[in-house]
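Asker: Dropping the sequence and predicted coords here.
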Amino acid sequence: MCGIVGIFDMRGEREINRQLLAQMNETQHHRGPDEGGLHTELGVGLGHRRLSIIDLSSGQQPLFNEDGSVVIVYNGEIYNFRELMEELVQCGHQFRTRCDTEVIVHAWEEWGEACVDRFRGMFAFGLWDRRTKTFFLARDRLGIKPLYYAMTLDGMFVFASEMKGVMFHPGVRRELDPLAVEEYFAYGYVPEPRTIYQGVCKLPPGYALALKSGSNDIRPRQYWDVPFKLSEPVSEADAEHELMERLREAVRIRLVAEVPLGAFLSGGVDSSAVVAAMAQELDEPVNTCSIAFTDPAFDESGHAAKVASLYGTRHHVETVENDDYDLIDTLARLYDEPYADSSAIPTYRVCQLAKKRVTVALSGDGGDENLAGYRRYRFTLAEQHLRDKLPAGLRRGVFGTLGRYYPKADWAPRIFRAKTTFESLSRDLVDGYFHNVSLMSDGMRERLFNHGFRRQLQGYSAVEVMRGHATKSPTDDPLSMIQYLDMKTYLPGDILTKVDRASMAHALEVRVPLLDHKLVEWISGLPPSLKLQGGEGKYIFKKALQPHLPRDILYRNKMGFATPLARWFRGPLRQRVRSAVLGPTLAATGIFNHSYLKEMVDQHESGRRDYSAPLWSLLMFEAFLRNVHQGTVADAAPSILQVA
């Protein structure tokens, strides 16, 4: 696993500033502390930081083909590289290494842009072909590995694994994007392809970008999408059997490494399934890592220990105090843009623990999106069932009115907290789902921003992100549709971003077998009823796992990596929240309505309302402004290595 950077002259063949390229590369030292390399020629500069996993003695980057006409920098793992190597040797290609990086180079020579269709794994790479004057970038199908890019005012195309590498270049503008601010306070992250900065983009998952010297054409093309094409009818028994076979294969191909390897084990269904599959594939005990919490309301370590005992793993546990909030500034520097998932704190800690034991860890990420594990899927389908029974006009009139006037009762039992449900029922499926997952509702964001900032938005709403994906969706089934929306937004923008930054901060590689694209394609073709049935998410997955895991692991309530924000903000973080949310940093942006900020702080402190998630998003936005936006990236980036 690595960090990559590059500069490409879109206007011709000007000299590349090698010192600048080296400094851009060093902002990502934490991603690859083992080695670093640079290559410059007229019009092209490539940089690489290496975390050695496979072929430790060779495979240094940038890496070239035989005659030096093709050069690549690459971050990731191609799990089928050995099969591809054999095929390419049969085509006449000669290999100097045993690494997957060289496979990409020869695959480009043999198949051109279609090479990405052959790769099975997680990857982001930049490649220069001097013969065809083509600069080619690609990102893996699900967005496991990140890739940022921007154009400078003088026609230089700049890219990097993390945004700090791009932002180090003095030619990249540092202007906040108002639309990204609106999206952040709706989703808690800035969804692809936008970033918090105008003109800086994320290459979306499953996209590639081919650039030509002398051209200004920058148009990413999609090479893959989740198909959601129903397969031939299959019995539950056959589906269970094939699902386990495919899971084992996805795990098996991710066990190739020349360094210590292990797994995260939370005690949930997905991580337990991965550990069970690993134990069945390996001849030695699996290294497993778990985090325990001092507050039993957030602690899953007992469930993790049960799975570890069942499979005889070498289990490592560390206890984290529930008041572990000293990472706020570290996280702001780590993510480079506002990021409001508070589970980034325990994720950071479990990666920190894992790195003490292993260099590669397998995780269970992706199971909820693939197999409909989130509770919100069940609620959304129940709402849709009711929508289908009532005309749209009636729904908008009745439920819209109820939603506007029904009180917001966070303190009340769930049965009396109907305001959000009423508001959702007045909308269609996509708008309703957006409303259900939003960090702040449309009405809250309307009050959050001041008049001047709302004018800058010109009526733009973050729901447009989901609407845009919905228009391209290959399915109109309600469950499949919202799964598809999550795979385009929440999965890459929140889950995979969180894991990549937290793991790379500790030079740890994380592999995600449940996001193997062949497994994802197959699962997407299963009938929705096999994913969510009788209110049970992951229905077929849990049935398939019954011979391998205890029922109290499979069918207990989902917990997740939670943090006690509400208590923190009324206790040890009370003054910090008040100072940050009502202080000069946010006030100076000219974005916020101060009276509403004060209302949220006062009402949360008093216990009248639970504003913990919105306040956390504001706290992290303020930390981003102080640690990243207001200083130079050059000053901010090295401090990432100062572990709290």
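Answerer: Here it is on my side, so go on.

Asker: CA atoms for contacts and neighbours, from now on please.
Answerer: Fine.

Asker: And F449, how far from F624?
Answerer: Distance from F449 to F624, counting by C-alpha to C-alpha, to the nearest Å: 18 Å.

Asker: who has more neighbours, the two?
Answerer: Counted by other C-alpha atoms under 10 Å, F449 and F624 do not tie: F624 has more neighbours, with 24 against 20.

Asker: Return the set of buried residues in stretch 271-282.
Answerer: For stretch 271-282, the neighbour count (16 or more other C-alpha atoms under 10 Å) marks 271-279 as buried.

Asker: Need the contact partners of that stretch.
Answerer: Taking contacts as C-alpha atoms under 8 Å, 6 or more residues apart in numbering, the residues outside stretch 271-282 that touch it are 247-248, 251-252, 263-266, 285-286, 288, 304, 307, 311, 313, 362-365, 513, 545, 548-549.

Asker: Verify the contact between L84 and V103 for me.
Answerer: Yes: using C-alpha atoms under 8 Å, L84 is in contact with V103, at 6.9 Å.

Asker: Those two: which is more packed in?
Answerer: When L84 and V103 are compared for neighbours, V103 comes out ahead with 26 against 19, by other C-alpha under 10 Å.

Asker: Hmm, that one is touching E83, no?
Answerer: No: assessed by C-alpha under 8 Å, V103 is found out of contact with E83, at 9.8 Å.

Asker: For D299, give me its contacts.
Answerer: Counting by C-alpha under 8 Å, 6+ apart, D299 touches 292-293.

Asker: Okay, L46 and V172: tell me how far apart.
Answerer: Computed as C-alpha to C-alpha, the L46 to V172 distance reads 17 Å.

Asker: any idea how far L20 is from G171?
Answerer: Taking C-alpha to C-alpha, one finds G171 at 11 Å from L20.

Asker: Against that first model, consider the following:
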Amino acid sequence: MCGLVGETGSGEQPGVHAALRALAHRGPDDEGCWFDPAGAVTLGVRRLITTDPGKAANQPLISRDGRFVLAFNGYIAGHRRLISGLRDHGQQVESDSDAALFLAVLGNALRVGGDPANALCGFSGQYAFALWDRDTCRLWLGRDPVGIKPLYFSEYGSGNVAFASEIAALRCIVPSAPDRDVSPHYLAHLFVPAPETGFADIRQLRPGELMCWQGGSLESRMIRVAPCHRSVGDNTIAELRQAIRQSVADAMDADREVGTLLSGGVDSGAIAAMASDVARERGQKPPPGFVMQFGNAERDETPRARLLAKHLGMELHIVAAPDRPEEILAHLNDGLRGFGAPFGNPSVVLMQALGAAVSRHVPICLAGDGGDELFGGYPRYRAAAMLRYWHHVPDVIRSLIAGRIADVLPRGMARFVRGGQGRSADAFDHWNDRCALVELGARLSVPADLPGDLCDRMMAFDRRVTLPGNQLAMSDRCGMAYGLEYRVPLLGHEVMAIAKSVSPRVHLRGGGKSLLRAAIAPMMPDGYLSAAKIGFNPPVAEWLVKIGRLLWGSDGRVIAELFGDLPLTVAQRHLYWHRAVRGREPDEALSLWALLVWRVWQMHQLFQEQTPDRDAVINHRKASSVCGTSSRSGVGTAPAA
């Protein structure tokens, strides 16, 4: 993985170098910068070495004929097989890195006038890139179709464009004012959905977006995932098991040590079991596992993680969840620096602490991201499937239950009856909007072309909007903050194709994830898959009190600062605060946490600092770098590929 930065102006090279310093945490192993002789473009890369540690793989890469210059962040599944196939057909691929493969395939397509989106649709994995075509003076910017790797851009000056892997780095080139108009979307999603970012002049590429800049104009198209699943029989379970195993094997194909998260859940358990099996087949010991431990036994999945680790013969590292107010706030601030934008999922604090701990052992870690969205793991999917039956109940009875009676129902049931009052569109909004306070004016950003019935639309919404904007973004920022690359095998194209070929109602049988559970059941210890899901959720109500008082002192001051000029009476403010911190209203607690993060973001140093100091973040990585950092600048000094 890497950090990318670049621009098309002729006078912004100091800004590019400042941006590279701001991205040092993403690439502690090498730095490269290439300047176009005509002054048309500058490309910079900070590299985390995961494949091919040789100097020939350092970036930016230049094609053998000198036409193309590539800055690449990511990995391509099965890259060694694909490189071997190209070489067998007489094509040149000058190194064994993912980037060299990417340059060869994309360059070949552009040389013959092909559509680069079609050339890239067959790549499974995760990536963002910038490619400069010196013959046509075109700059191509792209992001993988799932949205695993980020890329931000800004148009500035007289038709120029700048880009970077993170907002803080991009602001070294293009200062931009905060865009407070994003608050309705932020409060509804707990993040700012693409293409917005929280800054007026900065945008993020949408998942799968491919942009072309030429002569001051930008054009956009989409990279679609190529159809790849061809059923060979009626045993979908066996096909899924094999697809996951192959995706895990591809993710483990690296020239550095690999670990795996082991939360105690189904998704991470599936990855850990497959990784252990692959390692043994290769004559290696299973990769180390990592789990976060909570002091509250009701939140702690360490016992289940220990059970699975023992079953798999895996070494398990236990990471203590942050608990002191000072460390919670420190991790929150670090997370906001990585995002550059408001990010209201409180799990970012846990992921920051986890990333710091995991990176001390391995530079690559497998994770189970995407399992809930692909295989029907969220309760709201089951609610969507049940809605049509609920609508057979007379309106007057549904209204009665959704009123006073809902106040004494369990949280999930109360959300169901309140959201299921009207049309399916109303249920969609109610069950997906994360803001429980109507006075905050939260508003979802929903694509207009979501397919199918309510359950289909909700799963598609999560795959297209929530997964890339929330979990995948969190894994990227919280891992790369410490030079740690998370890889997500469940989002391999073949795995996704099989999951999508099965109807949601099949996935939802038996409480959800029926297909995934069946695929991994032979590899799990007895009773592991039947245990109730705990989830990776911090004690938000407790954290509200701890961070609020740390920032502002007394509860009265906390309430005043938190609600600010919102249209709420004093009585309403106190009511919401006390309901949230008692721990009985988790939805309201989450809404107030998002509001607290918004206030912290408004105060944050990112509003004033153009080049945040990240030296303290990456010091622990320098000693274990594969090679020392070197700086390459000047025309044509990057290696050929």
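Answerer: Ah, there it is. Note that the structure is a prediction, hence the values are computed from the model and not measured.

Asker: thinking again about what came up before, same drill for L46 and V172 of structure 1, tell me which one is more crowded.
Answerer: L46 (30 against 22).

Asker: And that one? What does it align with in structure 2?
Answerer: Residue pairing (TM-score structural alignment): L46 of structure 1 is matched to L43 of structure 2.

Asker: Next: L554 of structure 1.
Answerer: For L554 of structure 1, the aligned position in structure 2 is L529, judged by TM-score structural alignment.

Asker: and for stretch 352-370 of structure 1, what span of structure 2 is it aligned with?
Answerer: In the comparison with structure 2, stretch 352-370 of structure 1 aligns to the range 356-374 (TM-score structural alignment).

Asker: Which residues does that stretch contact?
Answerer: Applying C-alpha under 8 Å, 6+ apart, the external contacts of stretch 356-374 of structure 2 come out as 50, 251, 256-261, 267-271, 290, 319, 377-378, 459, 462-463, 467, 471-472, 479, 482-491, 496, 499-500, 513, 620-621.

Asker: List only those of those residues flagged as buried.
Answerer: Buried subset of these (neighbour count, 16+ other C-alpha under 10 Å): 50, 251, 258-261, 267-271, 290, 319, 377-378, 459, 462-463, 467, 471-472, 479, 482-491, 496, 499-500, 513, 621.

Asker: Mind checking which of the residues you listed land in helices?
Answerer: Using DSSP state H, the subset of these located in helices is 251, 267-271, 459, 479, 496, 499-500, 621.

Asker: Looking at those, which is nearest I328 of structure 2?
Answerer: Nearest to I328 of structure 2 among those is G479, at 17.0 Å by C-alpha to C-alpha.

Asker: residues contacting the residue nearest to the closest one when sequence neighbours are not counted?
Answerer: Leaving aside its chain neighbours, G479 of structure 2 sits nearest to G355 (5.0 Å; criterion: C-alpha to C-alpha, 6 or more residues apart in numbering). Counting by C-alpha under 8 Å, 6+ apart, G355 of structure 2 makes contact with 478-479, 481-482, 484.

Asker: what do you get for D407 of structure 2?
Answerer: Neighbouring residues of D407 of structure 2 by C-alpha under 8 Å, 6+ apart: A414.

Asker: That one belongs to a strand?
Answerer: No: applying DSSP: H, G, I helix; E, B strand; the rest coil, one finds D407 of structure 2 to be helix, outside a strand.

Asker: ok, how many other residues are close to H241 of structure 1?
Answerer: Counted with other C-alpha under 10 Å, H241 of structure 1 comes out at 14.

Asker: Tell me the counterpart of it in structure 2.
Answerer: For H241 of structure 1, the aligned position in structure 2 is occupied by A238, per TM-score structural alignment.

Asker: Equivalent analysis for G155 of structure 1, please.
Answerer: Per TM-score structural alignment, G155 of structure 1 is aligned with G159.

Asker: ok, and the closest residue to L519 of structure 1 other than its chain neighbours, which helix or strand is that part of?
Answerer: Excluding its sequence neighbours, the residue lying closest to L519 of structure 1 (C-alpha to C-alpha, 6+ apart) is R246, at 6.4 Å. Here R246 of structure 1 sits within helix 236-252, counting by DSSP states H and E.
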